[in-house]
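*Asks:* Output the structure for:
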Amino acid sequence: MTIVGASLSGLYAARELRAQGFDGRLVIVGEEPHHPYDRPPLSKDFLIGRAGEGELALTDADETAGLDAEWLLGVRARGLDPRGRTVLLGDGRTVSTDGVVIATGAAARRLPGDRLAGVHTLRTLDDARALRAELTRGHRRVVVIGGGFIGAETASSCARLGHDVTVVEAAPLPLVPQLGAPMAEVCAALHRRGGVELVTGTGVAALRGTATVTGVDLADGRRLPADVVIVGIGARPHTDWLVGSALALHDGVLCDDGCVTALPQVVAVGDVARVGGTRAEHWTSATEQPRAAVTNLLAGHTVATARTLPYFWSDQYDSRIQFAGRYREGDTVHLTEGEIADDGAPGESGFLARYERDGRTVAVLGVDRPRAFMRARRELQREERHRTGGARAEPAAL
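*Replies:* Modelled structure (predicted):
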């Protein structure tokens, strides 16, 4: 078996293969030179110097030995033969295999001109190393482009380090697609409370500078001076290497509800996988999908599904935001515990909010209410299992 992607989801797939009884040759291919590491701390504890690289590691020497895998690190995959039986590597080598787990993740989207010195993305350990080094060179004027989770977390860390920070978000509010307008207002208030300027409703026209960035031109004509620019405008799934294979690609690798692709001996997991019509770039998806994917890979067809209740969390300005469920525009939101303060940010004890549609709860949001949120999340999971009858879904059409 071959796992392409030495990522969180790739590691979980390796664990599942061994746990489910596969005792054959296991090859793990990774484009980065690092063994699997945890990405969420990169924009938080690692960036502010509260966590070192050793604390990011997801494996230790004992587990690495126990997996009995061949690690091919620092080499990218450049192709998959149409039958899915051979992985072609960028250094000219080939890996013959009985099955493939695609776990290549996603790459940060970039802006024209973002090759200037002082312009950063934050997706990999090497990205975080470079940004952390830049932020320790004295006071900086930082512009974060994009108010999503990575942008908000990075802005929060930069503000904690004492820099002047501006967040530019093209939408009227940050995180509207994920949380809806009322709760997105709360996230906007967190930025203001944290001393960060939030510019919304306009995009970026250009980055200024010759060799080094000096500013950001906005679409509305304003110019923001900048010593450091962080581009956080989403991610693009790593599927270029699969062009020409038999796999269906559309904003990810198209899979059925069990992570199985058009080739039964090829499954996909994590940020690169579009499972049952949805591609979810969250830690929980990367850790939950491999179990079903490996079960199906070993069976040779779909016998288990991987569609679980979506869940994500984000740490911003000393607040933990947790969300579970499926929000849709038009859902109504009710505060059921805690309060929102006069400045629009969470009250001192946080709050719990429920999203309702057609008289039933479809999602829950907790800010600094971890116990209440976990209870509500479990309730939501039970309701979902009850609605679906706990049955395994039939494979979806690709």
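*Asks:* going forward, measure contacts between C-alpha atoms and count neighbours the same way
*Replies:* Will do.
*Asks:* show me the contacts for the closest residue to residue 42 other than its chain neighbours.
*Replies:* Spatial nearest neighbour of residue 42, chain neighbours left out: residue 128 (6.0 Å); criterion: Cα to Cα, 6 or more residues apart in numbering. Each residue near residue 128 by Cα atoms under 8 Å, 6 or more residues apart in numbering is listed here: 42-43, 46-47, 122.
*Asks:* can I get those residues in TSV with distance to residue 10, neighbour count and secondary structure?
*Replies:* Shown next, in TSV, are these (distance: Cα to Cα, whole Å; neighbours: other Cα atoms under 10 Å; DSSP: H, G, I helix; E, B strand; the rest coil):
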residue	distance to residue 10	neighbour count	secondary structure
42	19	28	helix
43	21	25	helix
46	22	21	coil
47	24	23	coil
122	20	22	coil
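*Asks:* Count the residues that sit near residue 348.
*Replies:* Neighbour count for residue 348, taken as other Cα atoms under 10 Å: 11.
*Asks:* That one and residue 195, how far apart?
*Replies:* 18 Å (Cα to Cα, to the nearest Å).
*Asks:* hmm, back to that, make sure I have this right: the residue nearest to residue 42 is in a helix.
*Replies:* Yes - membership of residue 128 in a helix is supported by DSSP: H, G, I helix; E, B strand; the rest coil.
*Asks:* Would you do the same for the sequence below? I want to compare the two.
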Amino acid sequence: MVDADQTFVIVGGGLAGAKAAETLRAEGFTGRVILICDERDHPYERPPLSKGYLLGKEERDSVFVHEPAWYAANDIELHLGQTVDAIDRTAKTVRFGEDGTVVRYDKLLLATGAEPRRLDIPGTGLAGVHHLRRLAHAERLKHVLTNLGRDNGHLVIAGAGWIGLEVAAAAREYGAEVTVIHRGPTPLHSVLGPELGQLFADLHRDHGVRFQFGTRLTEIVGQDGMVLAARTDDGEEHPAHDVLAAIGAAPRVALAEAAGLEIADRARGGGVVVDERLRTSDPDIYAAGDVASFHHALFETSMRVEHWANALNGGPAAARCMLGRDVTYDRVPYFFSDQYDLGMEYSGWAPPGTYDQVVIRGDASRREFVAFWVKEGRVLAGMNVNVWDVTDKIQHLIRSKARVNTEALADPNAPLDSLAS
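*Replies:* So this is what the prediction gives:
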């Protein structure tokens, strides 16, 4: 039975919000739990949208965090297709829905996520211009890739980040022609640097993807509402039947900003500023998942992490903090990707400029290795490519901050768990 004396409201029905609601009940909270989601689908996980579901290898129902009946069974008041348009911090209320429903909260969690960055060029209103963030986007893109593969059509992708590359791999598996336009010198340059970015360029070229590095789209050309070509700032025109904008995501902070909460500047990744307990500048409001910007004690910097594991772990951590538990959120960032026959996992944080060398353990030419980003002998990040069951050991090396012998680090015969005490 629900005790109406306390009400916890969660704004955002993605993985972070759904797992927070689950955790509140698992931890014994008996008050009202209100989960407000601006999509009409039940909360779902996003990785399949560019991986298994997009490829047709996973069923649509496999993406959902819980069975639809779970919410009522656990007394979660789920509001689908509803947006929150105001937070009144003084009255401790949120206003949502077409009728302006107002509910009071004792604790509030913002799990509003992020949204795709838009191309600010002519032609983005054409029917063949796509983004990939929501389940509806994936359903549409799946249909598009099927048709492109059947008709030998061309897909132009703006951006060679994780989403851009995963969709490129899916498009090639469907049989579509693919050109990727990227402003950086290599794919994933801002995450992996040039050393490993080149590996992904080679992987995709081996599968027939064309790259244009150091360029950006300036116009999408169309006729009768349909895409015909994509032009770049180097004067080239690339044939295209469809265009995917995969130039990153922006945290959805408008609601928090209007409520007067502290927002990180864009140079720090933007997002709602939270402390180590995921509390915002208002002690009764928390934030988790893609929208939260937190100071990571291990890496001694502020960061905003957009990956699945951050939502999976951040939502429950915020829920426990809302309940007054003594929780510090300091998970090592983690993500994974599958492209063709390459599977990888990445742990840590080491953007270009933060490390002084990359150490390779294994055979990079065979795409079966572990890469370590190292600074002054300490491991900042590690990526295992087609090598499995090493994530915990890599994360232990990162957390230990121990100085390691880089020759031993590169030696596949030296046990990873022996390199740090």
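*Asks:* of all the contacts of residue 128 of structure 1, which two lie farthest apart?
*Replies:* 46 and 122 (11.7 Å; Cα to Cα).
*Asks:* which residues of the stretch 251-398 of structure 1 fall in strands?
*Replies:* 253-255, 266-268, 273-275, 311-316, 319-325, 332-340, 346-357, 360-367 (DSSP state E, counting those that start in this stretch).
*Asks:* Could you give the residue range in structure 2 aligned to the first one?
*Replies:* Translated: strand 253-255 of structure 1. Counting by TM-score structural alignment, strand 253-255 of structure 1 falls onto residues 272-274 of structure 2.
*Asks:* And the contacts of the matching stretch?
*Replies:* Residues contacting stretch 272-274 of structure 2 (Cα under 8 Å, 6+ apart): 253, 256, 261-264, 280-281, 286-287, 291-295.
*Asks:* Could you measure from the residue most central in space within structure 1 over to residue 331 of structure 1?
*Replies:* A centroid search over structure 1 (Cα atoms, centre = their mean) returns residue 281, at 3.6 Å, as the residue closest to the centre. Distance, residue 281 of structure 1 to residue 331 of structure 1, using Cα to Cα: 22 Å.
*Asks:* ok, now residue 151 of structure 1?
*Replies:* 26 Å.
*Asks:* Just want to know which of those two has more residues nearby.
*Replies:* Between residue 151 of structure 1 and residue 331, counting by other Cα under 10 Å, residue 151 is the more crowded of the two (27 against 17).
*Asks:* mind checking which helix or strand the alignment partner in structure 2 of residue 27 of structure 1 is in?
*Replies:* Alignment note (TM-score structural alignment): residue 27 of structure 1 maps to residue 34 of structure 2. Taking DSSP states H and E as the definition, one finds residue 34 of structure 2 inside strand 32-37.
*Asks:* Give me the distance between that strand and the centre of its chain.
*Replies:* Put simply, strand 32-37 of structure 2 sits 23 Å off its chain's centre (Cα atoms, centre = their mean, to the nearest Å).
*Asks:* again with stretch 347-355 of structure 2
*Replies:* 17 Å.
*Asks:* hey, where'd the strands end up in the stretch 51-200 of structure 1?
*Replies:* 70-73, 77-80, 86-89, 94-96, 100-102, 106-108, 119-120, 141-145, 164-169, 197-200.
*Asks:* Measure how the longest one sits relative to strand 141-145, angle-wise.
*Replies:* For strand 164-169 of structure 1 against strand 141-145, the angle by axes from the mean of the first three to the mean of the last three Cα atoms, to 10 degrees is 20 degrees.
*Asks:* which residue numbers in structure 2 go with strand 164-169 of structure 1?
*Replies:* The aligned range for strand 164-169 of structure 1 is 177-182, by TM-score structural alignment.
*Asks:* compared with structure 1, how much does that stretch deviate?
*Replies:* Compared with structure 1 after fitting, stretch 177-182 of structure 2 deviates on average by 0.7 Å (mean Cα distance after the TM-score superposition for structure 1).
*Asks:* what residues does that stretch touch?
*Replies:* By Cα under 8 Å, 6+ apart, the list of residues contacting stretch 177-182 of structure 2 reads 148-149, 152-160, 164, 168, 171-172, 208-217, 238.
*Asks:* Those, buried ones only, as a PyMOL selection?
*Replies:* To isolate in PyMOL the members of the contacts of stretch 177-182 of structure 2 that are buried, counting by 16 or more other Cα atoms under 10 Å, one can use:
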select buried, resi 148+149+153+154+155+156+157+158+159+160+164+168+171+172+208+209+210+211+212+213+215+216+217+238
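*Asks:* tilt between the longest helix belonging to structure 1 and strand 319-325?
*Replies:* In structure 1, assigned by DSSP state H, the helix with the most residues is helix 370-388. Taking the same axes, to 10 degrees, one finds helix 370-388 of structure 1 and strand 319-325 inclined to each other by 10 degrees.
*Asks:* Report the angle between helix 370-388 of structure 1 and strand 332-340.
*Replies:* Computed with the same axes, to 10 degrees, the direction of helix 370-388 of structure 1 lies at 170 degrees from that of strand 332-340.
*Asks:* Also compute the angle for helix 370-388 of structure 1 relative to strand 346-357, please.
*Replies:* Interaxial angle of helix 370-388 of structure 1 relative to strand 346-357 (the same axes, to 10 degrees): 10 degrees.
*Asks:* Centre of the chain to helix 370-388 of structure 1, how far?
*Replies:* Put simply, helix 370-388 of structure 1 sits 22 Å off its chain's centre (Cα atoms, centre = their mean).
*Asks:* now stretch 259-274 of structure 1
*Replies:* 17 Å.
*Asks:* what about it, start to end distance?
*Replies:* Start-to-end, stretch 259-274 of structure 1 (Cα to Cα) is 8 Å.
*Asks:* Could you find the closest non-adjacent residue to the equivalent of residue 285 of structure 2 over in structure 1?
*Replies:* Correspondence of residue 285 of structure 2 to structure 1, assessed by TM-score structural alignment: residue 266. Spatially, and ignoring its direct neighbours in sequence, residue 266 of structure 1 is nearest to residue 100 (4.8 Å; Cα to Cα, 6+ apart).
*Asks:* quick one: contacts for the one you found?
*Replies:* Taking Cα under 8 Å, 6+ apart, one finds 1-4, 84-85, 265-267 in contact with residue 100 of structure 1.
*Asks:* just checking, what residue in structure 2 corresponds to it?
*Replies:* Aligned partner of residue 100 of structure 1 by TM-score structural alignment: residue 108.
*Asks:* and if you look at residue 51 of structure 1?
*Replies:* If you follow residue 51 of structure 1 across to structure 2 using TM-score structural alignment, you land on residue 58.
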